[in-house]
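Trainee: the following block contains a protein sequence and its predicted model.
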Amino acid sequence: MDIDLISKALANPTRRQILAWLKNPQQYLCEEQCGGFSRGVCAGNIEKLGKVSQSTMSNHLSVLQQSGLIQAEKYGQWSYFSRNETLIQQYIEHLQQAL
């Protein structure tokens, strides 16, 4: 776990919002239109929520993925993202102990 990399990823409000969307996608997206959330949330749906360009959202998702906070799975031409709950919990525990 790279504490600095995670902290830098979380410094951006859009990336924190992405993590919130992925935590409870049914609050923000229609499950039927997304084909369910068992695989995670499709990058295109995250992009629509963020109301930013595809390249900007791709960059945000890449930073989150490099930090380990999210995971991606490809299904055909689509990428689905989900939270890495184990790492998020480890990060929270580290902050509680260190600060």
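Mentor: Okay, I see it. Since this is a predicted model, take the numbers as computed values, not measurements.

Trainee: please count neighbours and contacts with C-alpha atoms only from this point.
Mentor: Fine.

Trainee: please enumerate the strands of this structure.
Mentor: Applying DSSP state E to the chain gives strands spanning 41-42, 70-75, 78-83.

Trainee: any idea how far Lys8 is from Leu87?
Mentor: Distance of Lys8 to Leu87, given as CA to CA, to the nearest Å: 15 Å.

Trainee: between those two, who's got more neighbours?
Mentor: The neighbour count for Lys8 versus Leu87, taken as other CA atoms under 10 Å, is higher for Leu87 (16 against 12).

Trainee: for the more buried one, give me its contacts.
Mentor: Going by CA atoms under 8 Å, 6 or more residues apart in numbering, Leu87 touches 1, 68-69.

Trainee: one more structure, for comparison:
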Amino acid sequence: MNIEIFRYMDIENAIAALNNPIRRRILEWLKDRSNFPPALPEHADLEGVCVGYIQEKAGLSQSTVSNYMGLLKQAGLVTAERHGQWTFYRRNEANIQVFLKAVQDELSKT
């Protein structure tokens, strides 16, 4: 696959995922774990935030938040880790930086 086409497709997926103010807010909230209640003792050593906490903060239904997190994950902006019945999400900082650089490069072309 042509690397430019692949890069373009990644940019498009990320832009589509970010084309919603709540999804952008979720990414903002995930930047600082203190935006959410403390983790349960059995989850204290895990990175990320339980989807239930994200749902509570967003004030949206479980299905909507799950859909939003799926889109952010598919775009590579977050990672998900399953522990029993719980799914924990965190930002994928490396991919976010790659996305920002790709957008900058694309918009800077002469």
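Mentor: Here it is on my side, so go on. Keep in mind that what you see is a predicted model, and the values were worked out from it rather than measured.

Trainee: dump the strands of structure 1 to TSV, plus mean neighbour count.
Mentor: Output for the strands of structure 1, formatted as TSV (neighbours: other CA atoms under 10 Å):
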stretch	mean neighbour count
strand 41-42	22
strand 70-75	16
strand 78-83	19
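
Trainee: what does Leu69 of structure 1 correspond to in structure 2?
Mentor: Matched by TM-score structural alignment, Leu69 of structure 1 corresponds to Leu77 in structure 2.

Trainee: so what's that match closest to, chain neighbours aside?
Mentor: Take Leu77 of structure 2 and drop its neighbours on the chain: the residue closest to it by CA to CA, 6 or more residues apart in numbering is Asn92, 5.2 Å away.

Trainee: likewise Leu5 of structure 1?
Mentor: Ser67 (5.5 Å).

Trainee: relative to Phe37 of structure 1, how far out is that neighbour?
Mentor: Going from Ser67 of structure 1 to Phe37 of structure 1 by CA to CA gives 22 Å.

Trainee: pick out the residue closest to the middle of structure 2.
Mentor: Val78 (3.2 Å; CA atoms, centre = their mean).

Trainee: closest to Glu31 of structure 1 out of the contacts of Leu87 of structure 1?
Mentor: The closest of the contacts of Leu87 of structure 1 to Glu31 of structure 1 turns out to be Leu69 (CA to CA; 22.7 Å).

Trainee: isn't the closest one up against Ser7?
Mentor: No - using CA atoms under 8 Å, Leu69 of structure 1 makes no contact with Ser7, being 10.5 Å away.

Trainee: more neighbours, those two?
Mentor: Counting neighbours by other CA under 10 Å for Leu69 of structure 1 and for Ser7 shows that Leu69 has the greater number, 23 against 12.

Trainee: now the end-to-end length of stretch 43-52 of structure 2.
Mentor: 13 Å.

Trainee: err, stretch 65-74 of structure 1, not the other one
Mentor: 13 Å.
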